[in-house]
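The following comprises the amino acid sequence and a computationally predicted model.
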Amino acid sequence: MLSIFQRHPRYALFSGVALLVTFLLLASQHAPPPAIVIDTFSPSEELQRRLEYSESAYRKMLRAREDLIQKFGPARDKVLMFPPDNEPWPPYTVWDFVPAAFNCPHPVERIGALGDGGKWVCGLQRVAPKPDCVVYSVGINHESSFEAELLSRTSNCEVWGYDFSVESFGPEVQDDPALLSRAHFAPYGLAGTNSDGEHKMFTLQTLMALNGHEHIDILKIDIESWEFETLASLVKPYLESGEPLPFGQLQLEIHTWGKKFDEFLSWWEMLEAAGLRPFWTEPNLVYINYNRGSDADLAEYSFLNILGDNVFISEREFYRPRGDAHPHPPPLARHD
């Protein structure tokens, strides 16, 4: 007598396939899970990937800036710093054209007091163990909470402070012998040229030469609108030579008193061309509160220098420029 498999071959085939599928399913329950492949990067590669992404996002913002100029200009000299409150109401101020659109690749935190005096810093942990950490602070004005916290949270950083309007650091540093041992003060001003008038004024290059410094890790400047002349004089020779600016990070209060939009934006684009990227900003609300009805003329900005080989953009143990002193995207050109 023929078996059921011989009488019904299609049934036999179906049964075989069913048994095979059942076997495979049972086997898969005991098999190890498939390996997950994750891209791994060295610290240097990961840092560069973050910087490249941030630069790409920043250049996207530059295109949006040009669109905004076209909308409210269209010529640059037709754009107002702070449009009057009338009809039709232009919904912008000068600060909308220069947002802090660069993402710092390290933690950003407030160093110093809330309110007036403190500054936003990117990657303080990068300089905390640095054996030759150098900080310049120009503009003290009796308040040194920024310098005090920076000194207290680092082991080797030293601060050089300059301000011709006061005689010393503020009490936060001056009254603490442990901090004062790493703080150096002189009643000098920062300017675009050296001068020896009523107040001694020096360029940043001259101050660095006097101190024997070739590089500054963190540079804080608050010089009551003289930043325009001072930084223009500082940046110009570096743009002409192609060398990176001699500092890694800049905390700057900008005072736009009497400035026209085209003048301001040309100065700002010079900073961008030199490799400075704003990663944090806030309006000076204390100034607005004390001067009710005035424009928002003052704003705090923090910049990262993305050119060269400073501690904030380079893993020095792993990264070295490959035949190029400027490993990042080329400086920005003005868009006319």
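Looks like it came in fine.

Could you use CA atoms for every contact and neighbour count after this?
Noted.

could you pull out the strands for the stretch 201-336 of the chain?
For the stretch 201-336 of the chain, the strands defined by DSSP state E, counting those that start in this stretch occupy 216-221, 247-255, 276-283, 298-305.

What of the stretch 1-150 of the chain?
Along the stretch 1-150 of the chain, the stretches classed as strands by DSSP E, counting those that start in this stretch are 108-111, 119-122, 134-138.

Please enumerate residues in contact with the last one?
Residues lying outside strand 134-138 but in contact with it, judged by Cα atoms under 8 Å, 6 or more residues apart in numbering, are 147, 157-163, 189-190, 215-223.

Could you list the buried residues of the longest helix seen in the chain?
Using DSSP state H to define each element, the chain has its longest helix at helix 43-72. Within helix 43-72, the residues that count as buried by 16 or more other Cα atoms under 10 Å are 44, 47-48, 50-51, 54-55, 58, 61-62, 65-66, 68-69.

Stretch 130-140 too?
Of all the residues in stretch 130-140, those buried under the rule 16+ other Cα under 10 Å are 133-140.

residues contacting Val121?
Taking Cα under 8 Å, 6+ apart, we find Val121 in contact with 108-111, 251, 302.

The longest helix of the chain to strand 276-283, inter-axis angle?
60 degrees (axes from the mean of the first three to the mean of the last three Cα atoms, to 10 degrees).

And the helices in the stretch 51-200 of the chain, which stretches?
124-127, 145-152, 171-174, 177-180 (DSSP state H, counting those that start in this stretch).

Save these as JSON lines, and put in distance to Leu204 too.
Compiled in JSON lines, these are given as follows (distance: least, Cα to Cα, whole Å):
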{"stretch": "helix 124-127", "distance to Leu204": "21"}
{"stretch": "helix 145-152", "distance to Leu204": "19"}
{"stretch": "helix 171-174", "distance to Leu204": "23"}
{"stretch": "helix 177-180", "distance to Leu204": "22"}
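
let's bring in a second one:
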Amino acid sequence: MPFPLTVFQRHPRYALALAAVVLTAFWYLSPYEAAPSLYHPPLDTTGLPRDPDLRNRIARSERIYQRTIEQRQELIKKWGPTPTDIVMFPPDHEPWPAYTVWDFFPPTFTCPHELERVGNLGDGGKWTCGLSRIEEKQDCVIYVFGVDWDSSWEAEMLSRTRHCQIYGYDYSANGFGSFVPRTAAARARTHFEKATLGPSDSHGPEDSPKMWTLRSLMRENGHSHIDILKVDVEGWEFEVMRSMVRDFISPTEDGTFGALPFGQLQMEFHVWHRRFDDFLSWFQLLEEAGLRPFMAEVNLVYANYNRQSGVELINYFFLNTKGDNVFISDGKSTIAQEVLAKDDGRIPGAEADEPDIRFIRHGPGPDAA
């Protein structure tokens, strides 16, 4: 006698429907367990942007920057293997190394405050870290060596700070550019002199151009600190910075080492005729002095109008992580004296015939062949 068919065998569609109902109920009634994630968010916020402790944020940036220095050595070994074997800008033929000199020095130190570009877009503007730190600072001091023809950065610094005094020096200009207003208020906070920054002093009556070291010029002005130092001296920056480190970092009488007297450095590099090993040792000198680059910007205006050349000009922006300055410390400034304003009786202004932007050129620096 054949085995009797069940109801599910006679009606398979009912069986499938019942199975679907059971599985759905099981799905909704079962406890949910998320699949394991490959991402584990950090629980420790120390040093992150939302960390209110400025020292923690700087310390975190320093750890990141030290990794960059290690990576630099690895890149040198890859393409060298020694610094003397590295070419600043490899030629356009096989083999094609995938680097330029600037790839060895990325600005991986993070500005611990707001970062913004102040002044014009294009030529003249500069990246600035923590402008809010000096907006109301009573003894704010800014030095500018190499006055730009438009001075848009200086003009915006004047308008966005209450007390900053700007000291400009350039032996090839007669004053600040046209963006700096010719008003009594601007005159009270801007001071210009036809002179230049150099590795040694030569500013006697017969010297032309007159050259000052930063140390001598600060002493002349009665300053013991500078909040922002802006330097564009057409290739002299290498000797200038060596002299500056020697003047300020040398051991003091009590055996401790000094610190560079500024909080932030904005400098254009001109690496005409430079060898990589020389530039490396010079950049390492800046790092040993506590300077950490938080931004870099190739001078593309120069590259565009000098197409037979390359990207030998670049602006670097550094924070000074040694000493005591307003960008790395929440304490009071170490300066007790007021800024000694030096009024030379002239309203800072540009020459009558300002240069055409189409013909901007940078001349050869002191190491030109």
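Structure's in. What do you need? No experiment lies behind these values; they were computed from the predicted model shown.

Could you point out which of the strands of the stretch 201-336 of the first structure sits nearest Thr230 of the first structure?
Taking Cα to Cα, strand 216-221 is the member of the strands of the stretch 201-336 of the first structure nearest to Thr230 of the first structure, at 10.2 Å.

list the helices and strands the closest one packs on?
strand 134-138, strand 247-255 (3 or more Cα pairs under 8 Å, 6 or more residues apart in numbering; DSSP states H and E).

what's the mean deviation for that strand versus the second structure?
Following superposition, strand 216-221 of the first structure is found to deviate from the second structure by 0.3 Å on average (mean Cα distance after the TM-score superposition for the first structure).

That strand aligns to what range in the second structure?
Using TM-score structural alignment, strand 216-221 of the first structure lines up with residues 226-231 of the second structure.

residue nearest the centroid of the second structure?
For the second structure, the residue nearest the mean C-alpha position is Phe317 (2.2 Å; Cα atoms, centre = their mean).

what does it align to in the first structure?
Matched by TM-score structural alignment, Phe317 of the second structure corresponds to Ser302 in the first structure.

Surely its match is in contact with Ile254?
No. Assessed by Cα atoms under 8 Å, Ser302 of the first structure is found out of contact with Ile254, at 10.5 Å.

circling back: and the nearest residue to the residue nearest to the centre of the second structure once chain neighbours are set aside, what does it touch?
In this structure, Phe317 of the second structure finds its nearest non-sequential neighbour in Gln266, 4.6 Å apart by Cα to Cα, 6 or more residues apart in numbering. By Cα under 8 Å, 6+ apart, the contact set of Gln266 of the second structure is 126, 228-231, 315-318.

farthest-separated two in those?
Ile228 and Asn315 (14.6 Å).

residue in the second structure matching Pro283 of the first structure?
With TM-score structural alignment as the criterion, Pro283 of the first structure matches Val298.

Output the residue interval of the second structure matched by stretch 148-156 of the first structure.
Aligning stretch 148-156 of the first structure against the second structure (TM-score structural alignment) gives residues 155-163.

again with stretch 245-256 of the first structure
Using TM-score structural alignment, stretch 245-256 of the first structure pairs with 260-271 in the second structure.

Could you tell me where stretch 189-201 of the second structure falls in the first structure?
Going by TM-score structural alignment, stretch 189-201 of the second structure sits over residues 182-194 in the first structure.

Quote the end-to-end distance of the matching stretch.
For stretch 182-194 of the first structure, the first-to-last residue distance is 26 Å (Cα to Cα, to the nearest Å).

hmm, back to that, now, of the contacts of strand 134-138 of the first structure, which are buried?
Among those, those that count as buried by neighbour count (16+ other Cα under 10 Å) are 147, 157-163, 189-190, 215-223.

who's in contact with Asn299 of the second structure?
So Asn299 of the second structure contacts 123, 311, 313-315 (Cα under 8 Å, 6+ apart).

at 6 Å instead, please
313-314 (Cα atoms under 6 Å, 6 or more residues apart in numbering).

one step back: wait, which of the strands of the stretch 201-336 of the first structure is closest to Asn194 of the first structure?
Here strand 216-221 is closest among these (Cα to Cα), at 17.0 Å.

wait, the match of Pro283 of the first structure sits on Ile314?
Yes. Assessed by Cα atoms under 6 Å, Val298 of the second structure is found in contact with Ile314 at 4.1 Å.

ok, the aligned partner of Val180 of the second structure in the first structure - how many residues close by?
Aligned by TM-score structural alignment, Val180 of the second structure pairs with Val173 of the first structure. Residues near Val173 of the first structure, counting by other Cα atoms under 10 Å, number 24.

now swap in Tyr287 of the first structure and tell me
Residues near Tyr287 of the first structure, counting by other Cα under 10 Å: 16.

mind checking how far it is from Glu224 of the first structure?
Per Cα to Cα, Tyr287 of the first structure is found 12 Å from Glu224 of the first structure.

for Ile216 of the first structure, same thing?
Per Cα to Cα, Ile216 of the first structure is found 22 Å from Glu224 of the first structure.

Repeat that for Ser28 of the first structure.
Remark: distance between Ser28 of the first structure and Glu224 of the first structure (Cα to Cα) = 72 Å.

what about these two, which has more around it?
A direct count of neighbours by other Cα under 10 Å for Ser28 of the first structure and Glu224 places Glu224 higher, at 14 against 11.

What is the aligned counterpart of Asp139 of the second structure in the first structure?
Counting by TM-score structural alignment, Asp139 of the second structure lines up with Asp132 in the first structure.

quick one on the thing from earlier: please tell me I have it right and the match of Phe317 of the second structure contacts Trp280.
Yes. With contact defined as Cα under 6 Å, Ser302 of the first structure counts as touching Trp280 (5.2 Å).

hang on, the earlier thing: and Glu229 of the first structure, which of the helices of the stretch 51-200 of the first structure is closest to it?
Glu229 of the first structure sits nearest to helix 145-152 of all the helices of the stretch 51-200 of the first structure, at 24.8 Å, using Cα to Cα.
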